[in-house]
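> sequence and computational prediction follow.
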Amino acid sequence: MLKLFRFLKPYRLSIAAVFILVFLQSLSSVYLPSLMADIVDQGIVKGDTAYIISAGGIMLLVAIGGTVCAVGASLYSSKVAVGFGQLIRGKLFTHVEKFSLHEFDKVGTASLITRTTNDTNQIQQVLIIILRLMVAAPLMCIGGIIMAFIEDVQLSWILVASIPVLILVIAVIMGKAIPLFRLVQVKLDKLNLVLDEGLTGVRVIRSFDRTNYEVERFDAANLDLTNLSIKVNQIVAGLMPFMMLILNVATIAILWFGSIRINEGAMQIGALMAFLQYAMQILFSLLMVSMMFIMLPRASASADRINEVLAIEPEINDTAQVQEANDQRGYVEFEDVTFSYPGAERPALSHISFTARPGEVTAIIGGTGAGKSTLISLIPRFYDIDSGKVKVDDVDVREIAQTHLREKMGFVPQKAVLFSGTVAENIRYGKEDASELEMRHAADTAQATEFITNMADGFDSEIAQGGTNLSGGQKQRLSIARALVRKPEIYIFDDSFSALDFKTDAKLRAALKKEIQTSTVFIVAQRVSTIMDADQILVLDEGQLVGIGKHRELMDSCKVYREIVFSQLAAEEIA
């Protein structure tokens, strides 16, 4: 947890103010019992009204000052904790945005969400307690002990006997609770994962009539978290009764032996009252420390989980001396490229070499798992290759700043991804400053204008989270419009026409030809009809480039391509 405190630097002055205010508040708390003792012994017992009024006035001022300091400390500590939480969430999000796709898969989306929200909140809450108690508890404990010894040395041995017992109880209970607090966060991750899958996959769940199964999965994960939370809270709940028992026993002992000393004339009534308050302060300061220990284990577990994410060094980083791509526009070249996914038995792509030029359409086709989507993911550098070179404009992509590299591209993913907001905002996601004319032209080219105008508010219509209020074909067309409005040098269409009917597909490809004449275009497709007129077709089979050329050339020279064509033509004729 201490590692995260480096992010508190912007709040150094506020933290210093909290410590000063808490210090002054603690001093007032320690000083008040002494004033009360003087009022009783010097004023009430002797009947000195003037002394009672003057000492009472001082006591009132000290109490008011302590209250003002307490309010100020609460205000500043809350501001520091909330700002710290905001900073941690920002650091996590910014850091995670640099992750490669492999690192996202490694940590898991559900876990990343939990760490950014729940874990950060745990640290935020405990920080408030630390700021308030780190100074107050030790100061009140030490100050109370000193003042108690000043009031009466003999009675102080009761405190000397009570404090070690309290510390032992706290140590035993926290020793059992800390490992369980760590496990609670793991169980929370599991619950979030089940919940995320249950909500995002609701259509599949209902179509296979697996609602009851998913309810059982959720109930099991929920019950697991509940049982563990109950267990750890039962352990922690035992702390308070033990603390109060020791506190009450100490109080009885102080009153018993204190009354004896008063009868003997060795102690005054006011001193006993002050001693009793100091004893309460000492034991309550230890109680506050124990409350901090209740929060610390869970916050410590949360801090470890956040540090785990922040400690992950992104696999893909800009080199120390990044290069700008030269004056060429859209040239893409693969030179003997081999790529493997971490832990895979064999490479996903092996010794791939080809060149794609502006004004040309490069189509990629092959069976399931052939490596089509993997190949195009290497162009924007979503992954780093094992060997060879991927060049854009004659510069290795590893030597180009990632931002500059991706500015050259318009990417349409295999699974259309839309964001909550309006239709216009989703199209302008490709180019933030796109004019109304540019946006509408992109929608026209993507064959999206017709269904957009039929929506309630046209381009201002709201899109639900994940685009659930649109069909698959509509989502694909908006994704294509988002890429088109950018007017990039390189277009990448990853099976982006699969949800379109043949008529819309044909109209879209005809409209695209006019828009992409000067750009380099990559099309991953399952339909042969989509890529037959491509300038070059790459045929992949189990990660190998088994054919490259135009449609007619491949029909003569590539067995894999012929099999794909014949299977599809036969299917179309039957239909």
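It's in. Residues are numbered from 1 along each chain as shown.
> okay, CA-based contacts and neighbour counts for the rest of this
Noted.
> next one: the nearest residue to Lys176 once chain neighbours are set aside from Ile376, what distance?
Nearest residue to Lys176, sequence neighbours excluded (Cα to Cα, 6 or more residues apart in numbering): Ile235, at 7.5 Å. Distance, Ile235 to Ile376, using Cα to Cα, to the nearest Å: 54 Å.
> what about the two, which has more around it?
More crowded of Ile235 and Ile376, by other Cα atoms under 10 Å: Ile376, with 19 against 15.
> what about versus this one:
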Amino acid sequence: MIRVLKKSIREYKRDSILTPILVAFEALVECIIPLMVANLVNRMQNGCDLSVIMKYGVILIIMACFSLLFGALAGIKAANASAGFGKNLRKDLFVAVQNFSFENIDRFSASSLVTRMTTDVTNVQMAYMMIIRTVVRAPLMLIFSLVMGFIMGGRLALIFLFTIPVLGIGLGLVIKKTMPLFRKVFKKYDNLNNSVQENINGIRVVKSFVREDFEKKKFNEAAEDVCGDFTRAEKILALNNPMMQFCLYVVMIFVLTFGSYLVVNFGGAIIQVGQLSSLLTYSFQILMSLMMLSMIFVMVTISIESCERIVAVLEEQRTISNPEKPIYEVNDGSIDFDNVSFKYSKRADRYALENINLHIKSGQTIGILGGTGSSKTSLVNLISRLYDVTEGEVKVAGVDVRDYDLVTLRDAVSVVLQKNVLFSGSIKENLRWGNKDATDEEIEEACHLACADEFIEQFPDKYDTHIEQGGTNVSGGQKQRLCIARALLKKPKILILDDSTSAVDTKTDAIIRAGFKKFIPETTKIIIAQRVSSVQDADQIIIMNNGSIEAIGTHDELLASNPIYQEVYYSQNKGGEQDEK
């Protein structure tokens, strides 16, 4: 775990190393100051003149300034190192997620990944700052103060040997009780964030069904659950402070009582007033060091679970990566499925696709029909290698997709997914996701093909119109057409429309398909649709059923021979006739 996390320190190694060095000097100076004060008190007791007092005063002021300087520099360096470490850690997590395949993403919920990049990273960042500063300071202060306590107080310092084990045992019990609670609470954080994410994404559904009260209740239950576990953990951790205070006061009472007795009855033969005052200071420093160590243990206890969750993402092995010698050119849009079977997980009981054999020529238009759950989307996801086949092979331009460079392949295969996503920014910025170097003329041409220009031109700012996050200020049909235009800007060898015209009227759908046929004849076009009208002009129509290919043929061939196609066609046409009446 440490090996993985330390890679994120990178350019902040210097500050991370300087911080404990500066802290060591700060602790050393702070431990010498009580010694100097003890000597001054003893000299004053023996009747020194004002020049001696002035000399010690100057020395103490200089030492205090050095302590302040070292402490301030250590704080600055620790802040730089921890904030930089947190920044790099978030960046590494984000990069890791960006490199995930769909299979990797399926293993983590979106809310869990958000929690890891925010709450978990913050916990680890705070723990790191304490480690490079307080973890060095507390033990050094403890050791220096113990040594100086025995030097100055002799046998009186034996009291520390009784209090330290008591505190150590108490601290161990506290950690043992709180660790399981913190492990539980972070999993509940994921559930809480998931509730928030679902509510925000589906806020229109929530309001349309008047389910605000239900959502509030669900959120409150999740929040109360998190609060309950945190409260139980904090109640146990709260024992730290009174335990420390009790030991501190016991030590102070013991030192004052027996130290004063020795001073009064033995006249400084065993211990002097200066030594007694310094011993009190050292006892305070020892117990404060122990208190700091307890705080460190608490923070580390909280952060260990966060560390494990972060490392789980960073160590997740990508299931899809480039081959050793990738191919960087896709010659055409031909597609071949040879004995392909696929399941989403090795542990899955059944295949999503089984025994698929399919051959598509470059430039053909292919329609895919099938009921919900017939694995239409699973089939096309294999073409751009969003998932890898379990058995068999998928070829594009006669080459196994696993032999291509991933960027090259996905640039050649443009997919308009079933769930259309637009990002906050202008229409032009969204469209340039397809081609960052696209000219205004190319953008307008793509929008014309997708029939998006007709509504874009009606906006006051036209192509500079701002799109809200998720495309909430455009209709479903407009969003689909913008996504199609974005895909066309890639100038792909293969264009896949995964039910991407479902929100578009039949007339616009027909115009889009006619445009494809006229302007991109060499591009292989695969159209997944629910409407027969969207695919009936295709060169071949594939009927999917339960993860297998039920039939392949033209509209006329399937209408004459395939019961599934006949049922869909006649039910839709009958519905159309009734609508017309």
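Sure thing, it's come through. None of the values given here were measured: they were computed from a predicted structure.
> buried sites along the one helix or strand the residue nearest to Lys176 of structure 1 maps to?
Taking DSSP states H and E as the definition, Ile235 of structure 1 sits inside helix 211-237. Going by neighbour count (16 or more other Cα atoms under 10 Å), the buried part of helix 211-237 of structure 1 is 214, 217-218, 221-222, 224-225, 228-229, 232, 236.
> pick the one among these closest to Val165 of structure 1.
Val236 (16.7 Å; Cα to Cα).
> my guess is that closest one contacts Ile294, does it?
Yes - Val236 of structure 1 lies in contact with Ile294 (Cα atoms under 8 Å); the separation is 6.9 Å.
> overlap in contacts, the two.
Met174 (Cα atoms under 8 Å, 6 or more residues apart in numbering).
> re earlier: in the next helix or strand along the chain from the helix holding Ile235 of structure 1, what counts as buried?
Moving toward the C-terminus from helix 211-237 of structure 1, the next helix or strand (DSSP H and E) is helix 239-264. For helix 239-264 of structure 1, burial by neighbour count (16+ other Cα under 10 Å) applies to 239, 243, 246-247, 250-251, 254-255, 258-259, 261.
> any idea which of those is closest to Leu418 of structure 1?
Nearest to Leu418 of structure 1 out of the buried residues of helix 239-264 of structure 1 is Leu239 (Cα to Cα; 50.6 Å).
> who are the contact partners of that closest one?
Per Cα under 8 Å, 6+ apart, neighbours of Leu239 of structure 1: 169-170, 173.
> please repeat the previous calculation with a cut-off of 10 Å.
Contacts of Leu239 of structure 1 were listed using Cα atoms under 10 Å, 6 or more residues apart in numbering, and they are 166, 169-170, 172-174, 287, 290-291, 294.
> against structure 1, where does stretch 22-38 of structure 2 fall?
Using TM-score structural alignment, stretch 22-38 of structure 2 corresponds to residues 21-37 of structure 1.
> repeat for stretch 526-534 of structure 2
By TM-score structural alignment, stretch 526-534 of structure 2 lines up with residues 522-530 in structure 1.
> can you give me the buried ones in the matching stretch?
Neighbour-count burial for stretch 522-530 of structure 1 [16+ other Cα under 10 Å]: 522-528, 530.
> looking at those residues, which is nearest Leu349 of structure 1?
Distances from Leu349 of structure 1 to the buried residues of stretch 522-530 of structure 1, taken by Cα to Cα, are shortest for Val524, at 15.3 Å.
> that closest one contacts Ala370, doesn't it?
No - using Cα atoms under 10 Å, Val524 of structure 1 is not in contact with Ala370, being 11.5 Å away.
> residue contacts, the residue nearest to Asn326 of structure 1 when sequence neighbours are not counted?
Nearest non-adjacent residue to Asn326 of structure 1, counting by Cα to Cα, 6+ apart: Asp393, 6.2 Å away. If you count contacts by Cα under 10 Å, 6+ apart, Asp393 of structure 1 has them with 324-333, 357, 405.
> next, format those residues as TSV and append secondary structure, neighbour count and distance to Leu193 of structure 1.
Shown next, in TSV, are the contacts of Asp393 of structure 1 (DSSP: H, G, I helix; E, B strand; the rest coil; neighbours: other Cα atoms under 10 Å; distance: Cα to Cα, whole Å):
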residue	secondary structure	neighbour count	distance to Leu193 of structure 1
Glu324	coil	13	41
Ala325	coil	20	41
Asn326	coil	10	45
Asp327	coil	8	47
Gln328	coil	12	46
Arg329	coil	19	43
Gly330	coil	24	40
Tyr331	coil	19	42
Val332	strand	22	39
Glu333	strand	22	40
Arg357	coil	20	43
Leu405	helix	19	34
